[in-house]
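Trainee: Next comes the sequence, and after it the predicted model I'd like to discuss.
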Amino acid sequence: MKTADIRRTFLDFYVRNGHSEVPSAPLVHPDPTLLFVNAGMVPFKPFFTGEETAPWERATSSQKCVRTLDIEEVGKTTRHGTFFQMLGNFSFGDYFKEQAIRFAHELITTGQDEGGLGFDPADIWVTVLGPGHHPDFPDGDTEAIRYWQQVGVPTERIQGRGLEDNFWNMGVPGPGGPCSEIYIDRGPEYGVDGGPAADEDRFLEIWNLVFMSEELSAVRSKADFDIAHPLPRKNIDTGMGLERVAYLLQGVDNMYEIDEIFPVLDAAADLAGKNYGDNHDDDVQLRVVADHVRSSLMLLTDGVRPGNEAREYVLRRLLRRAVRAMRLLGVSQPVLPTLLPISKELMGASWPEVLENWESTSAAAYAEEEAFARTLAAGTQILNTEAAKVKASGADTIAGGPAFQLHDTYGFPIDLTLEMAAEQGLKVDTAAFRSLMTEQRDRAKADARAKKGLTTSTEAYRLLRADGESFFTGYSELAEETSIRGLIRDGAVVEVARPGETVEVVLAETPFYPESGGQDSDAGVLRIGGVDQKVIDVQRPVPGLIVHKIVVEGIELHAGQRVAALVDSHYRRGACMAHTATHVIHAALRETLGEGATQAGSYNRPGYLRFDFRSNQALSHDLREHIEGRSAEAIGDDFAVTATEMGLDDAKALGAMAMFGEKYGERVRMVELDGAWSRELCGGTHVAHTSQIGLLTLTGESSVGAGVRRVEALVGRDAFDRLAAERSLVMTLSDTLKVQPDQLTDRVQRMVTQLRDAEKQIAALQAEKNRAGIGSYVESAHDMWGVAFIAQQTEVAAGDLRTLAQEVRDRLGDRPGVVALIGGTQAKPTLVVAVNAGARERGLEAGKLVGIGAAELGGKGGGKPDLAQGGGTDAAKAPEALKAIEYAVGHVLQS
């Protein structure tokens, strides 16, 4: 049974049984605690916690998931993978434990020709919460045992287990409850008998049924928590691992051998000239490739692009680990153009968006492989230099600092550094490396918290959200008489906030726009008791709740106080102008570059906007002028800007564009500019007509990642000020050069040409001077065990030093020789080492020698055995650097 057929069988079964089929959410999820969706229930979490009301009583889904905590274990075992698909059925206060068990048993035991999965009932084992593990469940889950017995599972194949295995919670206060796991007996060839409690390799878990029945008041660990009270509405949340079911039904040993993964592994083996199963180490690398290629494809499809932060870095790491694994298998040419299309065809059967987005996703992947090839070259050179320095010092361990730099700056995975160091007989201080990684993560978390000042836990927000929604009135109002519903300080709900304290204020309703959809939050004040409290930031930390960050001034605040919420109208007007201008630029880009120029992120605030879009090519000057001109036309045409609420499917049918990374409900807000010219799903604020934007001028265009470009623009008064400043600059230059403004370009070009000609003449004279002095360099050579050694500090510029060293080396003829010259400037000295063939035959290499000398200069260097270059920060250390090279030459010649 193919994986896609298993998926369809599961969904069809539950649809026949009254469930609504819910499409998979994108892997990129707005939950601030998650990089990616990592479980099937994540998109339903607000319904389980009570933050939102579920639009269905019963639902079923096949959810795309990514987990990266065990990325280092991928391939080493056959149990770990990064991308996987979770099948699930959900009940929101409808059916509960008995019906969930009956559904599950019916689906897995019904024959495949009758719409089931066709497992043998004799192979089914189940686990439930056993007795004695929690005071609220002294007898365990006796109900689940009874219902399993009623559907025909013998008592001896129902095992009671502890809270770690059979009680589910979210890790924080909130809903939880016992769960029941379904296992399949794979047979004695996979392990010992005795059920899941005896061997979880032989007895493989395929499905977990969670009976969400309790509200937890405290969660200290998976097995240590307090129960506050039963939930008013009991829920069902189940998760079936599609890949596990697939390899059981396809008769293969593990997920890497199923129909959606193995063809990629097989193709990788062909590229490497390997046979899967012949060699354990090779098999590990082939599994890494198969998993990471598929995972990367799915992340790329959902809009993630390689980069150096958060989600983008995870994708970059997956792609680079796949390429590196192929390098370890002996394949140095590009591999993704061969492997990624295979995964596309396999995954496209279940996920049509893979086919629809192929052009942009493949281009981004291939560009990343090319970039990594350059990284490998640069990083290898740096690592070799560091290794030479370590060896020269007599040590055997590369410090954590250089290893961290390779990882942080050059994208070198630590396992790559370990492997390459081992090839040279060296170790790496991994403890110091991990310490530096931890420090970096802690700094990043602290920075993120400092930027927004929000609590790191959502528990306080969830408690206030349970009391009701924060109503946003800002589409029509800029002032609102309302009241304080709650105060949050340091992550906890508080009764009172005193002067000087930084708190987050929740109002019953608010005209303040919270930062979202690329639009910055509103500015203004909360007038409380006659005292104005400046609003620093406005956020929506959980759906339906808006919080206003302030530093309390003058009075104490408490829940229930009356508030006049006053948005700064000038600031809001600027925000509306910038946000509508963002839509104008998006439409102009798509009109000019084609439908593939879709949004990849945006940010706008009064006077300024930036917009990221999919493209592999930089915008030429002419294209930039055209897009700016088209935007000006749209502004001048005074297009009406309208916002309409409608169903999500209706908006998509009209061609509305979705914002990158945003989550949408069944009802959405569609913003139109001149009808079909620009239709986007958007919750932001806008001007009423495009003419109200005023001026718009593009100020920059750049790359922000593989396959993603960024344009920046100013609008309104900021655009006018920019143009006025440029006009003033033109007039100043015109007066200085004594030409009219329209003649300025020609005049500057002539000056540049003259300057370049003068620089060439100076360089030629300097080169001639250097050549004239070559004889004195050669005469300065002294013999070291048959090798001519030349070492001097000169006043030659860095750009000429390399050529001079080569010419001095060549003047030595057949005589073995080493030339080491230091030039450049006092603040930035440059070192070049040139070694001829005779000296290289004696074991001397320029790349190793330059690294030793550059280290004395306070820098680093590297290169080839015949010619290498380095630099530093302290020219005063030049004598020590040349002495260190001389010592290293003597050490090699005497050994």
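Mentor: Nice, I can see it. Just so we're clear, the structure is a prediction, and the values are computed from it rather than from any experiment. Residues are numbered from 1 along each chain as shown.
Trainee: Please make it C-alpha for all contacts and neighbour counts, starting now.
Mentor: Fine.
Trainee: Residue 19 is in contact with residue 58, correct?
Mentor: Yes - assessed by CA atoms under 8 Å, residue 58 is found in contact with residue 19 at 4.7 Å.
Trainee: what distance separates stretch 300-312 from the middle of the whole chain?
Mentor: Relative to its chain's centre, stretch 300-312 lies at 4 Å (CA atoms, centre = their mean, to the nearest Å).
Trainee: what's the straight distance from one end of that stretch to the other?
Mentor: 10 Å (CA to CA, to the nearest Å).
Trainee: buried set for that stretch?
Mentor: 300-308, 311-312 (16 or more other CA atoms under 10 Å).
Trainee: and of those, the nearest to residue 787?
Mentor: For these, the closest approach to residue 787 (CA to CA) belongs to residue 308, at 47.3 Å.
Trainee: For the closest one, give its distance to residue 407.
Mentor: From residue 308 to residue 407 the distance is 11 Å (CA to CA).
Trainee: same question, residue 174
Mentor: The gap separating residue 174 from residue 407 is 38 Å, by CA to CA.
Trainee: Who has more neighbours out of the two?
Mentor: residue 174 (22 against 19; other CA atoms under 10 Å).
Trainee: list the contacts for the more buried one?
Mentor: Neighbouring residues of residue 174 by CA atoms under 8 Å, 6 or more residues apart in numbering: 49, 215-217.
Trainee: all helices for the stretch 451-600 of the chain, in order.
Mentor: Taking DSSP state H, counting those that start in this stretch to define them, one finds helices in the stretch 451-600 of the chain at 459-465, 569-593.
Trainee: Nearest to residue 128 among these would be which one?
Mentor: Closest approach to residue 128 among the helices of the stretch 451-600 of the chain is made by helix 459-465 (28.9 Å; CA to CA).
Trainee: alright, now check it against this:
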Amino acid sequence: MQTHEISHRFLNYFKSTGHTQVASASLILEDPNLLFVNAGMVQFKPYFLGDVPPPYPRATSVQKCVRTGDIDEVGKTTRHNTFFQMAGNFSFGDYFKADAIKHAWTLITSSQADGGYGLDPDRLWATVYEDDDEALALWQEIAGLPAERIQRRDMVDNYWSMGVPGPSGPCSEIYFDRGPEHGAEGGPVADESRYLEIWNLVFMQHLRGEGHGKTDFPILGELPAKSIDTGMGIERVATLLQGVDNVYETDLVRPVIGKAEEMSGRRYGSGNQVDDVRFRVIADHARSGMMLIADGVTPGNEARGYVLRRLLRRIVRSVRLLGVTEPVLGEFAAVVRDTMSPSYPELATDFPRIESVMRKEEETFLATLASGSKIFDLAAEQIKADGRALLPGDKAFQLHDTYGFPIDLTLEMAAEKGLSVDEDGFRALMAEQRARAKADAASRKTGHGDQSVYRELLAQGPTEFVGYESLSAEATVRGLIRDGQRISGAAEGDIVEVVLDRTPLYAESGGQESDAGTITGLGVELEVLDVQKVARKLWVHQVRVRGGEITEGQHVEANVDPEWRVGARQGHSGTHVVHAALREVLGPTALQSGSYNKPGYLRLDFAWSSALSPETRSEIEEVSNLAVRKDLPVRVVYTDMGGAQELGAVALFGETYDETVRVVEIGGPWSRELCGGTHVEHSSQIGPITLLGESSVGSGSRRLEAYVGMDAMRYLAKERALVQNLAAMLKVPDVEVPGRVEALIERLRTAEKELEKLRAGQLLSSAGTLADKAEDVNGTSLVALQVPDGVGGGDLRSLAVEVRNRLGSRPGVVALFSADGDKVAFVVATTSAARDNGIAAGKLVPSFAAAIEARGGGKPDLAQGGGANAGGIGEAVNALRRALDGS
């Protein structure tokens, strides 16, 4: 049975039993505890926590997941994967243990002809939590499992929580016995390679308290509404139903390995275990990388971007170790697209952008490999010159951490040069880095704060937002909050949170700042400072009490500042226009990856790998303003996600949408985006759009900034005044200012070059004087001194060579130092006669390096570098003198 069919049957079964099918969430959700979605229940956490009332009593989904904690173990075993699909069924206070067990057993044991998976009941085992007698009895009653095929396990294995205070409970796992050829008898407690876990049923019935780890927390009591959260591993079931040994041999993974075999000429499973690891790394990471890029992640040096970069670079590294040197990521991307797009069509529709991101990262990494190889070669030469044969662990770590140079390649290249690597030292430094990262992540892990005060208010119903139709609304104060606690009233000068039953004030979301405005009532006036959504349903207004006293239950009028709203509408509609213009000029792959807008200003981040030329920026600005001039109609359409996709509406990366979505059109199909922001009614109301600039915000991501409306006019007026002032100073017409400025700059550069020549000539003219000052140290003429401050490395080198030439045929060493603040530049040169006596410039550097905190080296005839302690130059000269004297 193909993997897509396994997913299809799961969803069909649970839909037939009254579950609402919910689409997979993005791998990127706003959760402080997660880098990526790593379980099927993540998108349902607000329902389990009680932050938001569930819109349905039971649900089912096939969720895409990424877990990256064991990246380094991927490939070494067949059990570790970073990307996987988790099928699940969920009950929010509806059914509980009996029905959860019944549904799971029915689906996996029903015949394939009846829509099930047809697994042999006699090969199925179950585990239960150590004191969960109820679950054990239900397995016997419902499934007919004999007692010997139900095993009890402790809290580490069979108790679940989110890792933070909140819902928790015992779980029950279903295992399939793959047979004696896969391991020892005795059930899951004996061998989890033979007994493969395929499904975990979590019985969410307890409330856990503060604590750490899987066991160190108290159980505070029973939940008022017991729920169900299950997860069935799609890839694991595919392994069983396709009769293969592991997930790497299933229909969605093996084709990637096949492409790697085709490119390398080597064979997976031929007995070369090292090669097999590389094949598995390629197959796993290609899928994970594709799915992350599809959800808006771009390679970078932090957080999600760093994880993606590691995944893609591990593919390139593995392929190189298989003997392939040409670019490969585009080839693997095409295979993943072809195999995975039946379940994830965005991999096909967005393929040009995804492939572009992967190819750009590969180009960057190949360049990194080239530069890393040079660093390695220099280190290897120095190690050999010093008579050693071990590359230090800190050097291997520097290559890995600073240059992204994989340790496997370091080991391979070291072996080629007859060197070994201090792997223990390297791994110790890696462990320290992981420990720091883990501690940092733990310090940032905020868990879930006390949301009970908002839950109480949300239980009264969501806030009614009327801001699309009106700038004012009569309302009732539903709640007042300060420091997370309900209060009955607030007086002048207080800053509190106000929850109304209805409001016209836009809450910050979708990149748009919240509205400014006021809330007034009998004898009271509140200034609105900020508006935020809680659980996407409750509008929370942060206010300052300007006068009077506000109390719960009071009738008030909420008003949006009309000037603010005009500017806000211009800013948000302007963002849509610039986005559409960007895609018109650059193509459909230039998709927005983030935005921010406020009255008069917009900022738009988009996926693109190179800087835009001035001509391209001008074209984007012109297309944007043409759209404004055309007075395009703006229309809002409410539909479901399927209808939005049929319209071709653009959904933004990482955003979460409700079942009913709002599509904003500007000029019909020219600009169609899912958006909850406030907008103009015709594009002409945006006013002029002026691009301020374009910049990089990370690898593969660029940023455009612009002013709109009156702010654009004011900006242009300032620019005009600046040009007019320059024209007056230069005494030329406005149109001649650029040419005149260019001419002045050229004259300045010419003058600077002439001055540089004069200064260099004066410096070199002192060579004879310096040579005459040479002192005899143990038969060697030494010129060691500090030259005037600010002399750069190039000039210092030229002077040292000239002084050396003036020493003639005698043994001589020239060491010149120049300070620039705390920094030091130095050059050491030796004559031929000195080198004949065994004196090498490169070997003299260590004698004085500590004095000036130096780094650098070179060849026997010439060495140069820099230091960080100019105050140590005198000691460096003395140290060099002692080295020559042999003392």
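Mentor: Arrived safely. As the structure is a prediction and not an experimental result, all values here were calculated from the model.
Trainee: Work out the TM-score between the chains.
Mentor: Overlay of the two chains. TM-score (TM-score structural alignment, normalised by the length of the second structure): 0.84; 870 aligned residues with a CA RMSD of 4.7 Å.
Trainee: returning to that earlier point: now, which of the contacts of residue 174 of the first structure sits nearest residue 381 of the first structure?
Mentor: residue 49 (52.8 Å).
Trainee: farthest-separated two in the buried residues of stretch 300-312 of the first structure?
Mentor: Farthest pair in those (CA to CA) is 301 and 308. Separation: 18.6 Å.
Trainee: Looking at the buried residues of stretch 300-312 of the first structure, which is nearest residue 653 of the first structure?
Mentor: When these are compared against residue 653 of the first structure (criterion: CA to CA), the nearest one is residue 302, at 19.8 Å.
Trainee: Show the contacting residues for the counterpart of the closest one in the second structure.
Mentor: Aligned by TM-score structural alignment, residue 302 of the first structure pairs with residue 295 of the second structure. Going by CA under 8 Å, 6+ apart, residue 295 of the second structure touches 26-28, 653-654.
Trainee: pretty sure residue 162 of the first structure contacts residue 127?
Mentor: No - Residue 162 of the first structure lies out of contact with residue 127 (CA under 8 Å); the separation is 9.7 Å.
Trainee: quick one, which of the two is more surrounded?
Mentor: A count of neighbours by other CA under 10 Å puts residue 127 above the other of residue 162 of the first structure and residue 127, at 26 against 18.
Trainee: where's the host helix or strand of that one relative to the chain centroid, distance-wise?
Mentor: Here residue 127 of the first structure, judged by DSSP states H and E, is contained in strand 124-129. Computed by CA atoms, centre = their mean, the chain-centroid distance of strand 124-129 of the first structure equals 38 Å.
Trainee: swap in stretch 806-821 of the first structure?
Mentor: Worked out by CA atoms, centre = their mean, stretch 806-821 of the first structure lies 50 Å from the chain centre.
Trainee: Report how many residues lie close to residue 271 of the second structure.
Mentor: Neighbour tally, residue 271 of the second structure, other CA under 10 Å: 9.
Trainee: Could you look up the SS state of it?
Mentor: Taken by DSSP: H, G, I helix; E, B strand; the rest coil, the conformation at residue 271 of the second structure corresponds to coil.
Trainee: Could you measure from it over to residue 318 of the second structure?
Mentor: Distance from residue 271 of the second structure to residue 318 of the second structure, by CA to CA: 17 Å.
Trainee: now, which of the buried residues of stretch 300-312 of the first structure lie within helices?
Mentor: 300-301, 311-312 (DSSP state H).
Trainee: out of those, who's nearest residue 524 of the first structure?
Mentor: The closest of these to residue 524 of the first structure turns out to be residue 311 (CA to CA; 33.4 Å).
Trainee: Which one (most neighbours) among the contacts of residue 174 of the first structure?
Mentor: residue 216 (22 neighbours).
Trainee: if I pick that residue, what's in contact with it?
Mentor: Residue 216 of the first structure makes contact with 173-176, 225-229, according to CA under 8 Å, 6+ apart.
Trainee: let's go with 7 Å and repeat that
Mentor: Applying CA atoms under 7 Å, 6 or more residues apart in numbering to residue 216 of the first structure gives the contacts 173-176, 225-228.
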